[in-house]
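Novice: quick one: sequence plus predicted model below, questions after.
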Amino acid sequence: MSQSKEKDEENKDKKNEKDKFILPITPITDFKNKPYPKTAACLIIGDEILNGKTVDTNSSTFAKYCFDHGIDLKRIEVIPDEEDTIIRSVKYLSDNFDFVITSGGIGPTHDDITYPSIAKAYNLPLKHHQLTYDRMNEFTNYHSSISKYMKSPPGHEAIEATKRMSLFPDPSIVIYPDKTLWVPIVIVNENIHILPGIPRLFKSLLFNFSTYLKVRQDGNKGENFYRRFVKTFQPESFIAPVLTEVQEKVKDIGIKVGSYPRFTPDKRWVIVVSFLTRENNKDKVEELCKEVAEKTNGIIIDSEDAIIAENENKL
């Protein structure tokens, strides 16, 4: 590449960087003294999920997130946009699990009732959060396709509807983990984390929130999950006694054994046996994998995807 082209590329990169919408994030130092969560629950809120209009992907995203962070996800609930149901569910989850995530119901329309419902659950008032509203305005001004709809005079219905998205239970902790989004994570009752239902926003906020979890990581060292698999072409009913015997041996040391039928790309039926534990039991899991592979004429694999990558003729 010529020097002039390199210079053009450099200027282009600088322009792109300058043109990016960037807002300040919340300092992570504020969360160093928080305990690392051991258990989690996910509350999906939305009629559109229950009536089949929208497919929920956020619970799957959160399940994988918890696994990667060594947090034991204990419950996923899907509930309608109903105040009493939200109140009942959120109080139960907050009382019984360390890390609660809610998804959905924080938009500007009449059926977005997550903030007021959670506020009511704890007898809290709703209070306008000016910083969030300011960030929202910066975002809309940056995106001309949106800003043209936000030129209404003060008091206009559209403006008031927009302000609803910055009415939070008070007190609450408001975190901005993503520098490209105005949307915060709002934390109520210490462990209820309120997130949007839009999958892209949910995922971005959640994964950027990892930074705030990692500062608490010291209390969780050596406790990440560890999972291994054995695949076999023997029928599930044939290997069931083997798995029952194995599970009985390890049920008291925190190792879970499961079996899952799968199809290979060439339509062959394969059984994937899963061993799930914490890292401090990994040696025992390796031992069990060898035992089960031997007894079922199976092969040890690192992931279920390996049923595609492996040469199926080995068995």
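Specialist: Cool, the structure landed. Predicted model, so just to flag it, every value in this text is computed and none were measured.
Novice: for the rest of this, base every contact and every neighbour count on C-alpha atoms.
Specialist: Noted.
Novice: helix or strand: which one has Val257?
Specialist: strand 256-263 (DSSP states H and E).
Novice: for Val285, same thing?
Specialist: helix 282-296.
Novice: which residues touch that helix?
Specialist: Residues outside helix 282-296 that contact it (C-alpha atoms under 8 Å, 6 or more residues apart in numbering) are 226, 228-232, 234, 239, 242-243, 246, 255, 275-277, 298-300.
Novice: repeat that for 10 Å
Specialist: Helix 282-296 is contacted by residues 225-235, 238-239, 242-243, 246-247, 249-250, 253, 255-257, 273-279, 297-301 when judged by C-alpha atoms under 10 Å, 6 or more residues apart in numbering.
Novice: buried residues in the helix or strand following the strand holding Val257?
Specialist: Following strand 256-263 in sequence order, the next helix or strand is strand 269-278 (DSSP H and E). Neighbour counts over strand 269-278 (16 or more other C-alpha atoms under 10 Å) mark Val270, Ile271, Val272, Val273, Ser274, Phe275, Leu276, Thr277, Arg278 as buried.
Novice: comparison target below:
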Amino acid sequence: MSADQNQGIVTAAFLVIGDEILSGRTKDKNIGYLAEYLTAIGIDLSEVRVVPDVEERIVEAVRELSDRYTYVFTSGGIGPTHDDITADSMAKAFGVPIDHDPRAVEILRNFYPEGQLTEARLRMARIPQGADLIENSVSKAPGFRIRNVHVMAGVPSIMQAMLDAVAPTLKTGQRMLSETVDADLPESRIAASLREIQGAHPGVMIGSYPRSVDGRFSTQIVVRSRDEALLQQAADAVRAAVAATSR
């Protein structure tokens, strides 16, 4: 168990699987959605990793991330084609057999008209032994959960539906709170003050994000903490520093 878990912080990693993501052929739309979703329910997305459709790489990543974080979420590679190898890779990662799961077969049999449940489509019913199914309200082919790893589809609408199905089962921690301060200043002019404020406020994270509109530079400053009182103290200090620097 990680130190974060001992402190009641719930962490997660997102493993994006697919050659099409790495080649740029498919633009990932799931990372931002998952990050925002998990933050809203009190889970810190701590790492995102993208791996190709290579069994050894998937197995290596799953084992490492599963040991490091409270939860792992994956997307991609559970479809009906020959290169959808995620389910087999999960079985190998955890040393369990994989076969057609009667529950998944029944779901697909009830969904597809008679004669249309092909061998290719039946591949989507291959589930590692001991895994729980994740409901898919969009296209019915289920995802699955094995230990602390949640295996979901790569298609955004399906991934989102699976995430909604999974969410009630997740342990959550105290939500990360945030406050944004807009500074009509270039980042360089406020950087020293932000370093001082950060050093004086342990338990608070301060990020600065420069922006440029029509050649005019400004900075958006985001203050984050799980403690509301600490958050307000640091945010007030940032606002004061911005006001003093703007004079």
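Specialist: Noted; the coordinates are in hand. Keep in mind that what you see is a predicted model, and the values were worked out from it rather than measured.
Novice: so how far is the lengthiest helix in structure 1 off the chain centroid?
Specialist: Using DSSP state H to define each element, structure 1 has its longest helix at helix 3-19. For helix 3-19 of structure 1, the separation from the chain centroid amounts to 36 Å (computed by C-alpha atoms, centre = their mean, to the nearest Å).
Novice: before we move on, back to that, of the buried residues of strand 269-278 of structure 1, closest to Lys18 of structure 1?
Specialist: The closest of the buried residues of strand 269-278 of structure 1 to Lys18 of structure 1 turns out to be Arg278 (C-alpha to C-alpha; 44.3 Å).
Novice: number of nearby residues for the residue nearest to that closest one when sequence neighbours are not counted?
Specialist: Nearest-residue entry for Arg278 of structure 1: Phe225, 4.3 Å, with adjacent residues in sequence omitted and distances by C-alpha to C-alpha, 6 or more residues apart in numbering. Residues within reach of Phe225 of structure 1, counting by other C-alpha atoms under 10 Å, total 19.
Novice: aligned counterpart of Phe225 of structure 1 in structure 2, please.
Specialist: Superposed on structure 2 with TM-score structural alignment, Phe225 of structure 1 falls opposite Met176.
Novice: contact partners for its match?
Specialist: Residues counted as contacts of Met176 of structure 2 (C-alpha under 10 Å, 6+ apart) are Ile9, Thr39, Ala40, Ile41, Gly42, Ile43, Asp44, Arg224, Ser225, Arg226, Asp227, Glu228.
Novice: just tell me what the second one corresponds to in structure 1.
Specialist: Under the alignment by TM-score structural alignment, Thr39 of structure 2 pairs with Phe67 in structure 1.
Novice: also Ile58 of structure 2?
Specialist: Match for Ile58 of structure 2 (TM-score structural alignment): Ile86.
Novice: what's the answer for Thr74 of structure 2, then?
Specialist: Per TM-score structural alignment, Thr74 of structure 2 is aligned with Thr102.
Novice: surely its match is in a helix?
Specialist: No. Counting by DSSP: H, G, I helix; E, B strand; the rest coil, Thr102 of structure 1 is not part of a helix but strand.
Novice: got the contact list for it?
Specialist: When contacts are counted by C-alpha under 10 Å, 6+ apart, Thr102 of structure 1 touches 41-45, 58-59, 77-78, 86, 90, 114, 185-186, 192-197, 202.
Novice: how many residues are close by the aligned residue in structure 1 for Ser157 of structure 2?
Specialist: Alignment note (TM-score structural alignment): Ser157 of structure 2 maps to Arg200 of structure 1. Other residues near Arg200 of structure 1 come to 11 when the count uses other C-alpha under 10 Å.
Novice: doesn't Asn58 make contact with Arg200 of structure 1?
Specialist: Yes. Between Arg200 of structure 1 and Asn58 there is a contact at 9.2 Å, judged by C-alpha atoms under 10 Å.
Novice: quick one: the helices in structure 2, in order.
Specialist: Counting by DSSP H, structure 2 has helices at residues 3-6, 19-23, 30-41, 55-68, 86-94, 102-111, 119-122, 156-166, 187-200, 228-246.
Novice: contacting residues for Thr132 of structure 1?
Specialist: Contacts were defined as C-alpha under 10 Å, 6+ apart; by that measure Thr132 of structure 1 touches Glu138, Lys163, Met165, Ser166, Leu167, Phe168, Val174, Ile175, Tyr176, Trp182, Val183, Pro184.
Novice: same thing but 7 Å
Specialist: Thr132 of structure 1 makes contacts with Ser166, Trp182, as judged by C-alpha atoms under 7 Å, 6 or more residues apart in numbering.
Novice: alright, that wraps it up for me.
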